[in-house]
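# the amino acid sequence is not available; the structure is as follows:
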């Protein structure tokens, strides 16, 4: 098989890149090791920046997003019973959209056949070859048969555990990582949200987040020790803990119900540099991970794809290699700013096991400053809605 761009991974990053390339009449093939049902069933982020919405608008794959998504104009920070409202619409003139990553993925997949975007599912033993040359290729096994896909470029959109980043020689890259000493226990429930905006709560027992997927479906999170087990958290225990951590004003509006899904995810900050090695380009979780605080994971992947699709379209359509040469530097400049915001919001809203009384006083002082300073609120708001590309 031959194509212009081989895309590894059929998550949102790979699918968005594939659609943008096909819109420009550039050939590409997506390889995915999981089944379509598995990919569509993954529960992930739910807050879309303007950048991510713009991609779906540009592709014309936006009908469900605008019909079912919820535009949000702000969010709240909670601490010690008080709510600090960050009015992002008033401060920045922009809004974010509540629309689950699961739905984004489904929309992109549903549109793929009519737009000539080919996805090969359940491929095994994916290996990248000759990535420092102009003739790289990918080998894999599909249905028990070995296959080879030749391309001009390879886009590694295969997540943190995929083969793309591991194909870069150790001497050619550098890793930066911070692993947090706790995780998030997430629970999805078919109950109306307790508030029309997200609430990020700092409590003595740990962080909590009240979020949503729709007017009738809620998503909640609580901070738990890294070695905690989901089996130790029956639904009622989660609801009790949420009610305590979110504070009386928010908890009074919580509607309880059975969990549709519960899981525990570890938190880490991670960046791999550079995001290009020869003919291989990394995007999304293959190159960087952010804590879910601040909802940057999917949106940061989307900004990578804006840079990468522009670069590849310029190369194939205009013989312009500038975007290819500058992709890694442009993407990393935004990656590190998003890493900083996610890290700072995580530190502000969570209780760390080794926190001293001084550390707690610093949290309180920072929250007091945010509550009283329009300038501090503006800085948070402009990062939350997404920095300019």
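Ah, there it is. Just so you know, these numbers come straight off a predicted model, no measurement behind them.
# C-alpha only now, for contacts and for neighbours.
Fine.
# quick one: the helices in the stretch 101-250 of the chain?
With helices called from DSSP state H, counting those that start in this stretch, the stretch 101-250 of the chain shows them at 101-111, 163-166, 235-246, 248-251.
# just name the most buried of these.
Highest mean neighbour count of the helices of the stretch 101-250 of the chain: helix 163-166, a mean of 21 (counted as mean count of other CA atoms under 10 Å).
# check the offset of that helix from the chain's centre.
19 Å (CA atoms, centre = their mean, to the nearest Å).
# counting contacts, what elements does it pack onto?
Packing partners of helix 163-166 (3 or more CA pairs under 8 Å, 6 or more residues apart in numbering; DSSP states H and E): strand 123-129, strand 280-282.
# run through who's touching that helix.
8, 126-128, 156-158, 280, 282, 286-287 (CA atoms under 8 Å, 6 or more residues apart in numbering).
# of these, buried ones?
Among these, those buried by neighbour count (16 or more other CA atoms under 10 Å) are 8, 126, 128, 156-158, 280, 282, 286-287.
# kindly indicate which of those lies nearest residue 296.
If you rank those by distance to residue 296 using CA to CA, residue 287 comes first, at 13.7 Å.
# dump the residue contacts of that closest one.
159-160, 165, 270-273, 275 are the contacts of residue 287 under CA under 8 Å, 6+ apart.
# verify the stated contact: residue 192 with residue 213.
No - look at residue 192 against residue 213 with CA atoms under 8 Å: they stay out of range, at 9.5 Å.
# which one of the two has more residues nearby?
A count of neighbours by other CA atoms under 10 Å puts residue 213 above the other of residue 192 and residue 213, at 24 against 20.
# next up, a structure to set beside the first:
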């Protein structure tokens, strides 16, 4: 089997890259370790920067998002009961789109099927070979049959636990990591959202987030210790804790119901450099992880896809390797800015086990500035809605 670009990973970044490349006349094969049903069962983020909205439209995979997604002009920050709306549209003339990552993945699978792209789910024992040569290849097993895929370029879109990043020699890779001493307990419920826009809430009991997927599907989170287990939390216990962390007027209008999904996610900031090794290019979670506080995980993967798509198009159409040579540095420059924003939001809104009274006061002072200073609000709006590609 041969293709121009072998894409390792059939999540949203791999599928989006494949869709864009195929529409540009560049052949791909996507190898995904899990089944399609498994990939589509994963519950992930749902706040899209407008750059990602544009990429989905360019990929011909935005029709359902445009019909069912919810543009948001702002977001809300709460601090011990008081609440301030950050008006993105008024401050900088931009929006975000609320549309679930699972829905994006479904739309991209449908788009790939419609153009006859090759996506092989349940591809096992994937290994990358000769990635520093001009003729790399991938071996894998599919439906019990060992196979070889020859290609010109490999895009590693296979996430934090995939094979792509470890293919880069350990002596070449440099990693940066911060692990946070808490997780997010999240539930999904078929209830109307408590707010038309997201609410990020700081309280003496810890952080909470009110989010949504559609007018009858809500996604809520509370900060919990890493020692907690999902089994420790009944639905009633979650709702009581969530109410206690929200401003009183928000808690009063909260509609509760049975959870249809419940999980605890640990938080970390992680970057691996470089994102290129020969003809292997890392994309998305294969190279970086952000805490969800700034809604940057999927959006950072999208900016990687943008830079890599531009570079591969120049390479295959004109034989120009300049953009490929600069892919890692271009992507990392934007990644580190998003890392800073996600880290800042996480440090600002959560309770930490070793916090002093001074630390709490500094959080309050920074939030005071955000609540009252238009320049601080503009800076948040610029970062939240997405820095330019």
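Here it is on my side, so go on. None of the values given here were measured: they were computed from a predicted structure.
# quick check: TM-score for this pair?
Taking TM-score structural alignment, normalised by the length of the first structure as the basis, the two superposed chains have a TM-score of 0.99; 389 aligned residues with a CA RMSD of 0.6 Å.
# that older thread, any chance of the helices and strands packed on helix 163-166 of the first structure in a markdown table, plus distance to residue 91 of the first structure?
Shown next, in a markdown table, are these (distance: least, CA to CA, whole Å):
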| stretch | distance to residue 91 of the first structure |
| --- | --- |
| strand 123-129 | 46 |
| strand 280-282 | 34 |
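# between those, which one is nearest to residue 197 of the first structure?
Closest approach to residue 197 of the first structure among these (CA to CA): strand 280-282, 33.6 Å.
# which strands and helices sit next to the closest one?
Other helices and strands packing on strand 280-282 of the first structure, by 3+ CA pairs under 8 Å, 6+ apart, are strand 153-156, helix 163-166.
# now render the ones you listed as a markdown table, adding distance to residue 114 of the first structure.
Below are those laid out as a markdown table (distance: least, CA to CA, whole Å):
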| stretch | distance to residue 114 of the first structure |
| --- | --- |
| strand 153-156 | 22 |
| helix 163-166 | 28 |
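# among the ones you listed, which is nearest residue 72 of the first structure?
Nearest of these (CA to CA): strand 153-156, 32.0 Å.
# average distance between that closest one and the second structure?
Following superposition, strand 153-156 of the first structure is found to deviate from the second structure by 0.3 Å on average (mean CA distance after the TM-score superposition for the first structure).
# report all helices and strands that that strand contacts.
Secondary elements touching strand 153-156 of the first structure (3+ CA pairs under 8 Å, 6+ apart): strand 5-8, strand 280-282.
# would you turn those strands into CSV with distance to residue 180 of the first structure?
Formatted as CSV, those follow (distance: least, CA to CA, whole Å):
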stretch, distance to residue 180 of the first structure
strand 5-8, 28
strand 280-282, 24
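# and of the ones you listed, who's closest to residue 250 of the first structure?
In terms of CA to CA, the element of these nearest to residue 250 of the first structure is strand 280-282, at 40.8 Å.
# straight-line length of stretch 138-157 of the second structure, end to end?
End-to-end distance of stretch 138-157 of the second structure (CA to CA, to the nearest Å): 14 Å.
# how about it, which residues are buried there?
Buried-residue list, stretch 138-157 of the second structure, by 16+ other CA under 10 Å: 138-142, 149-157.
# repeat for stretch 253-267 of the second structure
In stretch 253-267 of the second structure, counting by 16+ other CA under 10 Å, buried: 254, 256, 259, 262-264, 266-267.
# same question for stretch 169-181 of the first structure.
Applying 16+ other CA under 10 Å to stretch 169-181 of the first structure flags 180-181 as buried.
# how many other residues sit next to residue 298 of the second structure?
Neighbour tally, residue 298 of the second structure, other CA under 10 Å: 24.
# wouldn't it be in contact with residue 45 here?
Yes - between residue 298 of the second structure and residue 45 a contact is recorded at 7.2 Å, counting by CA under 8 Å.
# hey, what's in contact with both of these two?
Counting by CA under 8 Å, 6+ apart, the contacts common to residue 298 of the second structure and residue 45 are residue 101.
# how about residue 127 of the first structure, what's its match in the second structure?
In the second structure, the residue matched to residue 127 of the first structure (TM-score structural alignment) is residue 127.
# wait, what's in contact with that match?
Counting by CA under 8 Å, 6+ apart, residue 127 of the second structure has contacts 138-140, 163.
# now do residue 39 of the first structure
Applying CA under 8 Å, 6+ apart, the residues contacting residue 39 of the first structure are 10-11, 105.
# try 7 Å this time
Applying CA atoms under 7 Å, 6 or more residues apart in numbering to residue 39 of the first structure gives the contacts residue 11.
# show residues contacting stretch 131-146 of the second structure.
122-130, 147-153, 277-280.
# all strands of the stretch 151-300 of the second structure, in order?
In the stretch 151-300 of the second structure, the strands defined using DSSP state E, counting those that start in this stretch lie at 153-156, 174-189, 199-202, 208-214, 217-224, 259-273, 276-277, 280-282, 288-289.
# the fifth one vs the first structure, mean deviation?
Taking mean CA distance after the TM-score superposition for the first structure, the mean distance separating strand 217-224 of the second structure from the aligned residues in the first structure is 0.4 Å.
# quick one: that strand to helix 235-245, angle?
Orientation of strand 217-224 of the second structure against helix 235-245 (axes from the mean of the first three to the mean of the last three CA atoms, to 10 degrees) gives an angle of 80 degrees.
# count the residues that sit near the residue nearest to residue 46 of the second structure when sequence neighbours are not counted.
In space, residue 46 of the second structure comes closest to residue 100 once its chain neighbours are excluded; the distance is 4.0 Å by CA to CA, 6 or more residues apart in numbering. Residue 100 of the second structure: 20 surrounding residues under other CA under 10 Å.
# many thanks, have a good one.
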